[in-house]
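Chemist: Here is my input, please return the structure:
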Amino acid sequence: MKVIVANHAGFCFGVKRAVEKAYEQLNKKDNIKTYTLGELIHNPHVVNDLYEKGIKSIEDINSINENSRIIIRTHGISEDLYSKLKEKNLEIEDMTCPFVKKVQNIVKKYYNNGYNIIIVGDEKHPEVRGVNGWCNNTAYIINSSENMEIIPKFNKACVVAQTTITQEQWEKVLKILKNKVKELISFNTICDATNKRQKAAEELSHIVDIMIVIGGKKSSNTQKLKKICEKNCKKTYQIESKEELNLILFKKDYTIGITAGASTPGYIINDVVNELMYKKGE
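Modeler: Model prediction:
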């Protein structure tokens, strides 16, 4: 059995930075309670470890007092919620991914200049909800070229992408929008790390017998990796840890491909690889 890990897999810059900042807070001796606003990243192992060490995830800022530190997660938040955090006089550690911050700034600028805002992405995803909050929650949110009927024929509009969607998804929607909007300004805001992971996973999935995608069940970019791999490798499985490998049937002559979402720590990837190498020796 041969095991190949994709050239680009696991933590991206934004996630790595946020996780490191969270663990830094644990070493501070200032007696200020630290919280994350929502799950820091979409990985249950990291979130649970932080919780056990004293950093709790909250959804309602009214549940904490002024003498608290709040970490804004990589997905970012709305402009209104950011203002409320400042009014509450909390110590803020803004770990919004730089790529997401860029999308927020674009949306705010063009909304203020009178453009209708369109976001290509999942309306339920925290990143998209946060971005929408920088145009007063007026954006039209579409997830695919199949629900374009919600978009009127605008005179002018600005369209951006959720940073973790696929290039194919973006291009299909953009092609239709160009025929529906008289003056369309588009920004392909899919992040570079997402593009690299998707391309590496796509290439690897062509040459393996089984493709394993490691990442949290809530992780959007991990789900996208799985869909990409499934097109080329029917035996594609998404797992969160090595324990789930027991559900997959391996053969000694198989070539196994591994990729991982941007919220997957390196040690989890290594655990999966080591477990597969152990199976190889059985």
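Chemist: can we go C-alpha only for contacts and neighbour counts from here?
Modeler: Fine.
Chemist: which stretches of this protein form helices?
Modeler: 13-25, 44-52, 79-87, 98-112, 126-132, 167-180, 192-205, 220-230, 266-280 (DSSP state H).
Chemist: and those as JSON lines, adding mean neighbour count and distance to residue 32?
Modeler: What follows is those, written out as JSON lines (neighbours: other C-alpha atoms under 10 Å; distance: least, C-alpha to C-alpha, whole Å):
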{"stretch": "helix 13-25", "mean neighbour count": "17", "distance to residue 32": "9"}
{"stretch": "helix 44-52", "mean neighbour count": "16", "distance to residue 32": "15"}
{"stretch": "helix 79-87", "mean neighbour count": "13", "distance to residue 32": "16"}
{"stretch": "helix 98-112", "mean neighbour count": "19", "distance to residue 32": "26"}
{"stretch": "helix 126-132", "mean neighbour count": "24", "distance to residue 32": "26"}
{"stretch": "helix 167-180", "mean neighbour count": "15", "distance to residue 32": "43"}
{"stretch": "helix 192-205", "mean neighbour count": "21", "distance to residue 32": "34"}
{"stretch": "helix 220-230", "mean neighbour count": "23", "distance to residue 32": "32"}
{"stretch": "helix 266-280", "mean neighbour count": "15", "distance to residue 32": "29"}
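Chemist: Before we compare anything, build this one as well:
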Amino acid sequence: MRVVIAQHAGICYGVERALKLAGEAADRGGAVHTLGPLIHNPQAVQALKDRGVFVASDVDEVSGGTLVIRSHGVDPAVIVAADEAGLEVIDATCPFVSTAQRHAADLTHEGYSVIIVGEAEHPEVEGILAHAGGVALIVQRASDLPERLPSKRVGVVVQTTQSASRLEEVVSALLSRVSELRVFNTICSATTKRQKAADELARTVDVMVVVGGRNSGNTTRLAEICRAVNARVHHVETSDELDSAWFTGAEVVGVTAGASTPDEQIRGVIDAIEALSSDDI
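Modeler: Next up, the predicted model:
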């Protein structure tokens, strides 16, 4: 049984940067907290906790020290509150997310009705919404658009880990309904590359394994993309979840991973798959 890794898979620049900033804060000593999980990967968050970086759900829970802003970004008011509380603030917001936030703010300032293509309860989308002044439509599909739009001047931004097909679907539905449409494709390049590579690989292998947090939007989308072209797709967080029965009769296994999945986590899964003997499958 041969294992093939997707051409683009695993940790992206924004996540790597966030982990580096949090790790450096831990190395300096003192109390360090992240506002919410730094990234959507339970194993990586636990590893940070083992180094003394703890998760706080609110600024009020942090009495002093350093507060690291998660890679997904936050409402600007949160950073103001942290500054006023005397905390050292390290902003680990992904640069691609910052771009989406800026476009949302600019569109609002210029009088457009803002539509965010993304998941309403995702922290990144909540942050983008806050930058839009708290007033925007959030949709995942064209069918989510209301019968009556807020105005004929519409601006669109998109959650950085959404698929291009979702964005295209919403934009196509809006074209005939508005007099002016501005679209900022804020899907990050890492997401696009990972989705394309996963789709291509899933079409050519017997079994596909997707590695990453189940709470990770970009990882679950990789699994969705793979399932659209391959019936034998399994999403795991660690090698402990692998089941030898999944690989019965398989000659080639494909592996991809979300942008919040560290290399060692991917390597662990690959090693475990390769260790499965032909007798087991």
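Chemist: And the helices of structure 1: which comes nearest residue 63 of structure 1?
Modeler: helix 79-87 (12.1 Å; C-alpha to C-alpha).
Chemist: okay, and that closest one goes to which residues in structure 2?
Modeler: The aligned range for helix 79-87 of structure 1 in structure 2 is 76-84, by TM-score structural alignment.
Chemist: follow-up on the earlier one: got the helices of structure 1 as a markdown table, with distance to residue 242 of structure 1 columns?
Modeler: Below are the helices of structure 1 laid out as a markdown table (distance: least, C-alpha to C-alpha, whole Å):
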| stretch | distance to residue 242 of structure 1 |
| --- | --- |
| helix 13-25 | 21 |
| helix 44-52 | 12 |
| helix 79-87 | 38 |
| helix 98-112 | 30 |
| helix 126-132 | 27 |
| helix 167-180 | 30 |
| helix 192-205 | 19 |
| helix 220-230 | 16 |
| helix 266-280 | 5 |
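Chemist: Out of those helices, the one nearest residue 257 of structure 1 is which?
Modeler: Closest among those, once you apply C-alpha to C-alpha, is helix 192-205, at 6.5 Å.
Chemist: The closest one corresponds to what range in structure 2?
Modeler: Under TM-score structural alignment, helix 192-205 of structure 1 corresponds to residues 189-202 of structure 2.
Chemist: rewinding a little: what's in contact with the match of helix 79-87 of structure 1?
Modeler: 59, 67, 88, 89, 127, 130, 131 (C-alpha atoms under 8 Å, 6 or more residues apart in numbering).
Chemist: Which positions in stretch 140-154 of structure 2 come out as buried?
Modeler: 140, 141, 142, 145, 153, 154 (16 or more other C-alpha atoms under 10 Å).
Chemist: Next one: the nearest residue to residue 187 of structure 1 once chain neighbours are set aside from residue 184 of structure 1, what distance?
Modeler: Excluding the flanking residues, the one nearest residue 187 of structure 1 by C-alpha to C-alpha, 6 or more residues apart in numbering is residue 160, at 5.1 Å. Relative to residue 184 of structure 1, residue 160 of structure 1 is positioned 11 Å away (C-alpha to C-alpha, to the nearest Å).
Chemist: for residue 216 of structure 1, same thing?
Modeler: Counting by C-alpha to C-alpha - residue 216 of structure 1 and residue 184 of structure 1 are separated by 35 Å.
Chemist: Run a quick neighbour tally on the equivalent of residue 262 of structure 2 over in structure 1.
Modeler: The equivalent of residue 262 of structure 2 in structure 1 is residue 265 (alignment by TM-score structural alignment). Residue neighbour count, defined by other C-alpha atoms under 10 Å, stands at 22 for residue 265 of structure 1.
Chemist: ok, now which ones touch residue 265 of structure 1?
Modeler: Residue 265 of structure 1 neighbours (C-alpha under 8 Å, 6+ apart): 10, 11.
Chemist: ok, back up a step: residue 216 and residue 184 of structure 1: who's more crowded?
Modeler: residue 216 (24 against 19).
Chemist: can you pull the contacts of the more buried one?
Modeler: 42, 43, 44, 222, 239, 240, 261, 263, 264.
Chemist: So what does it match up with in structure 2?
Modeler: Residue 216 of structure 1 maps onto residue 213 in structure 2, by TM-score structural alignment.
Chemist: Likewise for residue 241 of structure 1?
Modeler: Aligned partner of residue 241 of structure 1 by TM-score structural alignment: residue 238.
Chemist: Distance of its match relative to residue 111 of structure 2?
Modeler: Going from residue 238 of structure 2 to residue 111 of structure 2 by C-alpha to C-alpha gives 47 Å.
Chemist: higher neighbour count, those two?
Modeler: Between residue 238 of structure 2 and residue 111, counted using other C-alpha under 10 Å, residue 238 has the larger neighbour count: 17 against 12.
Chemist: pretty sure the more buried one contacts residue 271?
Modeler: No: Residue 238 of structure 2 lies out of contact with residue 271 (C-alpha atoms under 8 Å); the separation is 11.2 Å.
Chemist: now that we have the contacts of stretch 76-84 of structure 2, which one has the most neighbours?
Modeler: Using other C-alpha under 10 Å as the neighbour criterion, residue 67 leads the contacts of stretch 76-84 of structure 2 with 27 neighbours.
Chemist: Wait, that one touches residue 85, no?
Modeler: No: counting by C-alpha under 8 Å, residue 67 of structure 2 does not reach residue 85; the two are 10.6 Å apart.
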